[in-house]
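> No sequence on hand, only this structure:
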């Protein structure tokens, strides 16, 4: 799952990114609305954590443009104002959720995950199961035939994407786009290495099949 944090307070942005990465998300950071729009035009983000009071291009205008373009990216708007009228205005602009500062970080993570589930068509349940494999996307746990798989955050993200594909082939490019951040080098073989480790933890019989020249399928 890929998240863009648009926050002009650099210390807060760094804290947000660190916490979201620990929760298993691939996170990029921008500090103004203009850069946010540039990134959103380049990459397919699942969720945008958007500070309302951004320089260059105001957060309200970022939300308007994103919604006007028909983007599937969900918007969680952050603001220092907790007034009801501000929340209403933010939601009317097209934000999918609204959170006042200061906030409890576990609540932020929970809201981001909920927006990601809602962004899928049809909406995804929090529990994904197939062939003895049970993945809880809220608690971030994966079990196969009663055995805890002890996946790394990246392995969990890749497995979740494969499960969500529901039998469709997922290319290495799509996995890199959705599970890694903008700094990932597409030529490092990161997807191949991660897939090898994931297969080892899933055990036998094998669940992930390589479709030569196309990608991977669960």
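Here it is on my side, so go on. Everything numeric in this text was worked out from a predicted model, so none of it was measured.

> Please make it C-alpha for all contacts and neighbour counts, starting now.
Will do.

> so what's residue 45 up against?
1, 2, 3, 4, 73, 178 (Cα atoms under 8 Å, 6 or more residues apart in numbering).

> Take those residues and write them to a markdown table, including secondary structure, distance to residue 199 and neighbour count.
Formatted as a markdown table, the contacts of residue 45 follow (DSSP: H, G, I helix; E, B strand; the rest coil; distance: Cα to Cα, whole Å; neighbours: other Cα atoms under 10 Å):
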| residue | secondary structure | distance to residue 199 | neighbour count |
| --- | --- | --- | --- |
| 1 | coil | 20 | 23 |
| 2 | strand | 22 | 25 |
| 3 | strand | 26 | 27 |
| 4 | strand | 29 | 26 |
| 73 | coil | 30 | 21 |
| 178 | helix | 19 | 22 |
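
> quick check, nearest of those to residue 112?
Of all the contacts of residue 45, residue 3 has the smallest distance to residue 112: 8.6 Å, by Cα to Cα.

> these two touch, right, residue 216 and residue 196?
No - taking Cα atoms under 8 Å as the definition, residue 216 is not a contact partner of residue 196, at 11.6 Å.

> nearest to residue 90, of the contacts of residue 45?
Nearest to residue 90 among the contacts of residue 45 is residue 73, at 15.8 Å by Cα to Cα.

> Sketch out the helices for the chain, chain order is fine.
Taking DSSP state H, the helices of the chain run over residues 10-22, 33-42, 59-68, 84-92, 105-119, 153-164, 172-179, 190-202.

> Could you export those helices to TSV, including columns for distance to residue 136?
Output for the helices of the chain, formatted as TSV (distance: least, Cα to Cα, whole Å):
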stretch	distance to residue 136
helix 10-22	16
helix 33-42	28
helix 59-68	30
helix 84-92	29
helix 105-119	12
helix 153-164	9
helix 172-179	17
helix 190-202	15
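
> take a look at this one as well, against the first:
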């Protein structure tokens, strides 16, 4: 089970997160703090692999907390909540090491879904069965990419592995490819969304030209573009994610 520490001065919102986490049952809210004092120690003591931080309030300095967590090498995934007016400070917080940013207002179920996707294994890590399943998913993705002839030495290869894995667990990401999927992959590789998109596009185009044509037609069929003969990034990712999900009965 994932363990979460909340650092937010908004008591009503914190209570909503706690309630939703209890309802779903797979995220344990280990502590709720309404000020940042002692937050690093609390995260360590609880063995939390998720931290939800308010960006700015009189009692919470989210940027400073992110800096301290990263300076002390706390291996938690950090989610920062902000308003649209705090964009400049939010950018700085990402540079300091925040993993994911959410703009208020947003709904709590969506927030928790994102947490499940991005949580790093921590002292209270995912159960062995979950870890084994994730290894199986990655192995299945790699096998399919290799069968198609996607060049392993291309940057787009690893980006595809990550993108497909994310979509296996959350198909709705295909509806927000540029706003959520590419940025999610980019954060994992310390690069930009645009570079992720270009690298994936390049890997797909080379594969369609030099790859295993029999496997390509078997995998995609009608999804191939009638004019260019190449699937779009999203259709390529979505089709392979569907195949892996069916193969392993994930979700």
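Right, received. Where do you want to start? Just so it is clear, the structure is predicted and the values come from calculations on it, not from any experiment.

> what about residue 216 and residue 196 of structure 1, which has more around it?
More crowded of residue 216 of structure 1 and residue 196, by other Cα atoms under 10 Å: residue 216, with 19 against 13.

> Tell me which residue of structure 2 matches up with that one.
Using TM-score structural alignment as the criterion, residue 216 of structure 1 maps onto no position in structure 2.

> Residue 216 of structure 1 and residue 174 of structure 1: what is the separation?
Remark: distance between residue 216 of structure 1 and residue 174 of structure 1 (Cα to Cα, to the nearest Å) = 10 Å.

> if I pick residue 119 of structure 1, what's in contact with it?
Residue 119 of structure 1 touches 46, 72, 73, 74, counting by Cα under 8 Å, 6+ apart.

> Just the ones of those in strands?
Judged by DSSP state E, those include residue 74 as members of strands.

> Can you pick out the most distant pair from the contacts of residue 119 of structure 1?
Checking the contacts of residue 119 of structure 1 with Cα to Cα, the most distant pair is 46 and 72, at 7.4 Å.

> Pick out whichever of these two has more residues nearby.
Shown here are residue 46 of structure 1 and residue 72; by other Cα under 10 Å, residue 46 has more neighbours (22 against 14).

> I'd like to know how far that one sits from residue 3 of structure 1.
6 Å.

> out of the contacts of residue 45 of structure 1, which one sits closest to residue 160 of structure 1?
residue 1 (8.9 Å).

> Could you verify my assumption that that closest one touches residue 26?
Yes - under the criterion of Cα under 8 Å, residue 1 of structure 1 makes contact with residue 26 at 6.1 Å.

> hey, what's in contact with both of the two?
Common neighbours of residue 1 of structure 1 and residue 26, using Cα under 8 Å, 6+ apart, are 178, 179.

> which residue sits closest to whatever residue of structure 1 lines up with residue 54 of structure 2 in space, ignoring its chain neighbours?
Counting by TM-score structural alignment, residue 54 of structure 2 corresponds to residue 51 in structure 1. In space, residue 51 of structure 1 comes closest to residue 78 once its chain neighbours are excluded; the distance is 4.6 Å by Cα to Cα, 6 or more residues apart in numbering.

> ok, the corresponding residue of structure 2 for that neighbour - contacts?
Residue correspondence to structure 2 (TM-score structural alignment): residue 78 of structure 1 is matched to residue 81. By Cα under 8 Å, 6+ apart, the contact set of residue 81 of structure 2 is 52, 53, 54, 55, 101, 102, 103, 104.

> Repeat that for residue 109 of structure 1.
Taking Cα under 8 Å, 6+ apart as the contact definition, residue 109 of structure 1 lies against 20, 23.

> switch to 7 Å and redo it
Contacts for residue 109 of structure 1 were tallied using Cα atoms under 7 Å, 6 or more residues apart in numbering; they are residue 20.

> hmm, back to that, could you see which of the contacts of residue 45 of structure 1 carry over to structure 2?
Of those, the ones still in contact in structure 2 (both residues aligned by TM-score structural alignment, their matches' Cα atoms under 8 Å) are 1, 2, 3, 4, 73.

> Distance to residue 116 of structure 1 added to the residues you listed, as TSV?
Formatted as TSV, these follow (distance: Cα to Cα, whole Å):
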residue	distance to residue 116 of structure 1
1	8
2	9
3	10
4	13
73	9
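
> what's around the closest residue to residue 11 of structure 2 other than its chain neighbours, how many residues?
The shortest distance from residue 11 of structure 2 to any non-neighbouring residue, by Cα to Cα, 6+ apart, is to residue 34 (7.2 Å). When neighbours are defined as other Cα under 10 Å, residue 34 of structure 2 has 18 of them.

> The one 4 residues further on too?
Per other Cα under 10 Å, the neighbour tally for residue 38 of structure 2 reads 10.

> how about the strands in the stretch 51-200 of structure 2?
All strands of the stretch 51-200 of structure 2, identified by DSSP state E, counting those that start in this stretch, fall at 77-82, 100-103.

> for those strands, which one sits closest to residue 210 of structure 2?
Closest approach to residue 210 of structure 2 among the strands of the stretch 51-200 of structure 2 (Cα to Cα): strand 100-103, 36.5 Å.

> who touches that closest one?
Contacts of strand 100-103 of structure 2 (Cα under 7 Å, 6+ apart): 78, 79, 80, 81, 82, 83, 84.

> who's in contact with the fifth one?
Which is residue 82 of structure 2. 54, 55, 102, 103, 104.

> Now that we have these, which of them are buried?
By neighbour count, with 16 or more other Cα atoms under 10 Å, the contacts of residue 82 of structure 2 hold 54, 55, 102 as buried.
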